[in-house]
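Participant: What shape does this take:
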Amino acid sequence: MVRHPPSMIRAVLLDLSGVVYDGDTPIPGAVEAIARLRDAGLPIRFVSNTTRSPRQAIVAQLDGLGIAVSDDELLTPANAAVAWLTAHGCSPHLLVHPDLEPEFSGVQEGGLKAVVVGDAAEAFGYTAMNAAFRQLVDGAEFLALATNRTFKDADGGLSLDAGAFVAALEFAAGKQAIVLGKPSRDFFHAALVGLDCTPGQAVMVGDDAESDVAGALRAGIGLALLVRTGKYRTGDESRYAPHPTAVVDDLEAAVEWVVRKRG
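Facilitator: Predicted structure coming up:
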């Protein structure tokens, strides 16, 4: 359901993996679609739930595709976690992918602890999970970089994402995690800071019907488009509420939809 008149579209939020690229390969038409948004004068914010790649690697990957990204155009859960830890005077107990650990190097050690969980891949194991559990039952805060159920892996199939491991720790410790990435309302709203745009005037484009689309609409984002690329599977559009504003083939079709509706 369209919640705002088309003329109210003033910014576009884009997921990355599965929308702009699959692995190291750009999705056909995606680079040109982003250029079209820029030509139309629509501000873009890339809102990624990736918790394996550091920010510098994401920027480099986009640059390699010919997509220049300014510092304020990319928002990741790791950025949000560092800001949260700093604001609350906590030092992290990390259960994340080794490649992501340097993102937390500037956070002050000592004081209160916060368990930070992302997609740790092979680093998930009993010893690591139990160490995080013990921190939680000893009073540590609990931060989840994301709670996605699955992601599209390099072999083209779906693999477990961080959500299952976050849920296991929540169950064992009896403590609910603070979610910092999508579908957190604060994460979507943080992406619009500095723009002359209310949440209701923004459009979200993603391949995850739960975190990207339903999450955005619950956060007050006005419109949310689901693309049939990336992790999308037939029937995703009806699995989670609120349902997508529209379902389109890919980012190129999404941009065509946005430009047409914007008038």
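
Participant: Please count neighbours and contacts with C-alpha atoms only from this point.
Facilitator: Will do.

Participant: the strands in this protein, which residues?
Facilitator: 11-14, 21-22, 25-26, 44-47, 74-75, 90-95, 112-117, 141-144, 150-152, 158-160, 178-179, 202-206, 223-227, 246-248 (DSSP state E).

Participant: Tell me which of those strands sits nearest to Tyr240.
Facilitator: strand 223-227 (11.7 Å; C-alpha to C-alpha).

Participant: How about residues contacting the closest one?
Facilitator: 2-4, 19, 200-209, 212-214, 216-217, 237, 244-251, 254 (C-alpha atoms under 8 Å, 6 or more residues apart in numbering).

Participant: Next, the angle strand 202-206 makes with that strand.
Facilitator: Relative orientation of strand 223-227 and strand 202-206, computed by axes from the mean of the first three to the mean of the last three C-alpha atoms, to 10 degrees: 20 degrees.

Participant: Setting aside sequence neighbours, what's the nearest residue to Lys231?
Facilitator: Excluding its sequence neighbours, the residue lying closest to Lys231 (C-alpha to C-alpha, 6 or more residues apart in numbering) is Lys152, at 5.2 Å.

Participant: what's the answer for Gly139, then?
Facilitator: Counting by C-alpha to C-alpha, 6+ apart, the residue nearest Gly139 is Lys113, at 8.0 Å.

Participant: Could you pull up the residues touching the one you found?
Facilitator: Residues counted as contacts of Lys113 (C-alpha under 8 Å, 6+ apart) are Cys90, Ser91, Pro92, His93, Gln135, Gly139, Ala140, Glu141.

Participant: which ones are touching the first one?
Facilitator: Residues touching Cys90, when contacts are defined by C-alpha under 8 Å, 6+ apart, comprise Gln108, Glu109, Gly110, Gly111, Leu112, Lys113, Ala114.

Participant: Check the third one too.
Facilitator: Under the criterion of C-alpha under 8 Å, 6+ apart, the contact partners of Pro92 comprise Leu85, Phe104, Val107, Glu109, Lys113, Ala114, Val115, Val116.

Participant: distance of the third one from Thr25?
Facilitator: Think Val107. As judged by C-alpha to C-alpha, to the nearest Å, Val107 and Thr25 stand 33 Å apart.

Participant: between these two, who's got more neighbours?
Facilitator: With neighbours defined as other C-alpha atoms under 10 Å, Val107 and Thr25 compare such that Val107 has more, 15 against 12.

Participant: which ones are touching that one?
Facilitator: Contact analysis of Val107 by C-alpha under 8 Å, 6+ apart lists Val82, Leu85, Thr86, Ser91, Pro92.

Participant: how far away is Val227 from Ile27?
Facilitator: Using C-alpha to C-alpha, one gets 11 Å for the distance from Val227 to Ile27.

Participant: any shared contact partners between the two?
Facilitator: By C-alpha under 8 Å, 6+ apart, the residues touching both Val227 and Ile27 are Val19.

Participant: These two: which is more packed in?
Facilitator: Set Val227 next to Ile27 and count neighbours by other C-alpha under 10 Å: Val227 wins out with 27 against 19.

Participant: So what's the residue count around Ala154?
Facilitator: Neighbours around Ala154, by other C-alpha under 10 Å: 11.

Participant: Now the second one, please; I'll put the structures next to each other:
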Amino acid sequence: MAVRSRPKIRALLIDISGTLMIGSTPTQQATQALAELRRSKFPYRFCSNTSKESTSVLQKRMIDAGFDVQTGESPELWTSLKAVRSLIRSRGLKRPYFLLSATAKDECISEGLYDPNVPYDAVIVGLAPALFDYDRLNSAFRILVGEDDSQKGRREDPKASIPLIALHKARYVESSGHGLVLGPGPFVAALENAAEREAEVLGKPSRAFFETVIESLDCDGEGCIAVIGDDIEMDLGGGAIDLGLWRILVKTGKYRAGDESKEGVQAPDEVCDSFAEFVEKLLSGESNCSALPRRH
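Facilitator: This is a model prediction of the structure:
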């Protein structure tokens, strides 16, 4: 079966956790590689499903680790929390029930967007390990099915318009010093099963998230946009496939041997040992780290 060579790439979407950093520690040569991208004026954006901390906390952690992250009118760092905040505004949500860390929740409800005196009108779930106990998950379930005390007598069909919103549905994540640990996906799945509805995913790998980030890039011209990450499904699946992005899997973070050939998952276009290796080959014009045949 023929192997595709790498096309011309005009911009890069970069995963953070597991690709650039594990915890607060950069992956091998990642800071230097990013600096080379900056010096070459190659367009890129950081794409994160972070929900355990706010965007500003993540940005500071990246800067402290040695990464140059610029802000301003066209920010480089895009997170699923930004998508949540935009959704709350666009839908006029007044009182979501949050299963989010304190800093993540504060980012979503700033500027007086929260009214504790109205019934709950959404359930929003991110990575919040300390909140995934029976009582809080049960509260989320009861809101979704219209059984919460705040909803009683307040609408004809209290469960009809209560959305279940997930920042992402990763089954597991890489934890610094601990290896793989549970992500929010299994807890979202439990709520989906109990409430008999499918969660709306706002972060990767949703097509809408990728489209929003791509719109922020000033990179018209020939070539394709590439996405690089350590999770074949959450970083490189879904919308990344739908949009025809060139998909690079790195063998760092949550990557485990054989991920690139998982049954039922579309193989990546390229597999590299690290982010730094990919950048070196990209900027030097070298061929793929390793290209994989397409499964049909």
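
Participant: Post the TM-score for the overlay when you can.
Facilitator: After superposition, the two chains reach a TM-score (TM-score structural alignment, normalised by the length of the first structure) of 0.92; 261 aligned residues with a C-alpha RMSD of 2.2 Å.

Participant: Adding distance to Gln176 of the first structure, write the contacts of Val107 of the first structure out as JSON lines.
Facilitator: Shown next, in JSON lines, are these (distance: C-alpha to C-alpha, whole Å):
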{"residue": "Val82", "distance to Gln176 of the first structure": "19"}
{"residue": "Leu85", "distance to Gln176 of the first structure": "17"}
{"residue": "Thr86", "distance to Gln176 of the first structure": "20"}
{"residue": "Ser91", "distance to Gln176 of the first structure": "19"}
{"residue": "Pro92", "distance to Gln176 of the first structure": "17"}
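
Participant: So which of the contacts of Pro92 of the first structure is the closest to Leu37 of the first structure?
Facilitator: Phe104 (32.9 Å).

Participant: Who's the closest spatial neighbour of that closest one, skipping the chain neighbours?
Facilitator: Here the residue nearest Phe104 of the first structure, using C-alpha to C-alpha, 6+ apart, is Val82, at 6.4 Å.

Participant: which residue lines up with that neighbour in the second structure?
Facilitator: Counting by TM-score structural alignment, Val82 of the first structure lines up with Arg85 in the second structure.

Participant: That match and Glu200 of the second structure, how far apart?
Facilitator: 14 Å.

Participant: For the residue mapped onto Tyr134 of the second structure from the first structure, give me its contacts.
Facilitator: Under the alignment (TM-score structural alignment), Tyr134 of the second structure maps onto Tyr126 of the first structure. Residues near Tyr126 of the first structure by C-alpha under 8 Å, 6+ apart: none.

Participant: just to revisit the earlier point, quick one: which of the contacts of Lys113 of the first structure is most hemmed in?
Facilitator: Pro92 (26 neighbours).

Participant: now it, nearest residue through space, not along the chain?
Facilitator: With sequence-adjacent residues excluded and distances taken as C-alpha to C-alpha, 6+ apart, Pro92 of the first structure is closest to Ala114, at 5.0 Å.

Participant: likewise Ala35 of the second structure?
Facilitator: Excluding the flanking residues, the one nearest Ala35 of the second structure by C-alpha to C-alpha, 6+ apart is Asp68, at 7.4 Å.

Participant: What is the burial count for that neighbour?
Facilitator: By other C-alpha under 10 Å, 14 other residues sit near Asp68 of the second structure.

Participant: Same question for Val188 of the second structure.
Facilitator: Val188 of the second structure, neighbours per other C-alpha under 10 Å, totals 24.

Participant: Trace it over to the first structure, please.
Facilitator: In the first structure, Val188 of the second structure lands on Val166 (TM-score structural alignment).

Participant: any idea how far that match lies from Gly156 of the first structure?
Facilitator: For Val166 of the first structure, the distance to Gly156 of the first structure - C-alpha to C-alpha - is 24 Å.

Participant: Ok, Ser105 of the first structure next?
Facilitator: For Ser105 of the first structure, the distance to Gly156 of the first structure - C-alpha to C-alpha - is 33 Å.

Participant: OK, contacts around Val20 of the first structure?
Facilitator: Pro26, Ile27, Ala30, Val31, Leu251.

Participant: Compare the residues you listed and tell me which is most surrounded.
Facilitator: Leu251 (30 neighbours).

Participant: What does Gly229 of the second structure correspond to in the first structure?
Facilitator: Checking TM-score structural alignment: Gly229 of the second structure goes with Gly206.

Participant: What does Lys231 of the first structure correspond to in the second structure?
Facilitator: Checking TM-score structural alignment: Lys231 of the first structure goes with Lys254.

Participant: Repeat that for Val248 of the first structure.
Facilitator: Using TM-score structural alignment, Val248 of the first structure sits opposite Cys272 in the second structure.

Participant: For its match, grab the count of nearby residues.
Facilitator: Applying other C-alpha under 10 Å, I find that Cys272 of the second structure has 21 neighbouring residues.

Participant: Could you double-check that it lies in contact with Thr252?
Facilitator: No: counting by C-alpha atoms under 8 Å, Cys272 of the second structure sits too far from Thr252 to count as a contact (9.2 Å).

Participant: Tell me where the stretch 1-150 of the first structure has helices.
Facilitator: Under the criterion DSSP state H, counting those that start in this stretch, the stretch 1-150 of the first structure contains helices at 30-39, 55-64, 77-88, 126-137.

Participant: right, and these - which one's nearest Arg45 of the first structure?
Facilitator: Of those, nearest to Arg45 of the first structure by C-alpha to C-alpha is helix 30-39, at 10.8 Å.

Participant: quick check: angle from that closest one to helix 55-64?
Facilitator: Going by the same axes, to 10 degrees, helix 30-39 of the first structure makes 90 degrees with helix 55-64.

Participant: Relative to the second structure, what is the average displacement of helix 30-39 of the first structure?
Facilitator: Compared with the second structure after the fit, helix 30-39 of the first structure shows a mean deviation of 1.0 Å (mean C-alpha distance after the TM-score superposition for the first structure).

Participant: mind listing what's buried in that helix?
Facilitator: Ala30, Val31, Ala33, Ile34, Arg36, Leu37 (16 or more other C-alpha atoms under 10 Å).

Participant: I'd like the distance between Arg6 of the second structure and Leu245 of the second structure.
Facilitator: Arg6 of the second structure is 11 Å from Leu245 of the second structure, by C-alpha to C-alpha.

Participant: Looking at those two, which has the bigger crowd around it?
Facilitator: Comparing Arg6 of the second structure with Leu245 by other C-alpha under 10 Å, the one with more neighbours is Leu245, at 21 against 18.

Participant: What residue in the first structure is paired with the more buried one?
Facilitator: In the first structure, the residue matched to Leu245 of the second structure (TM-score structural alignment) is Gly222.
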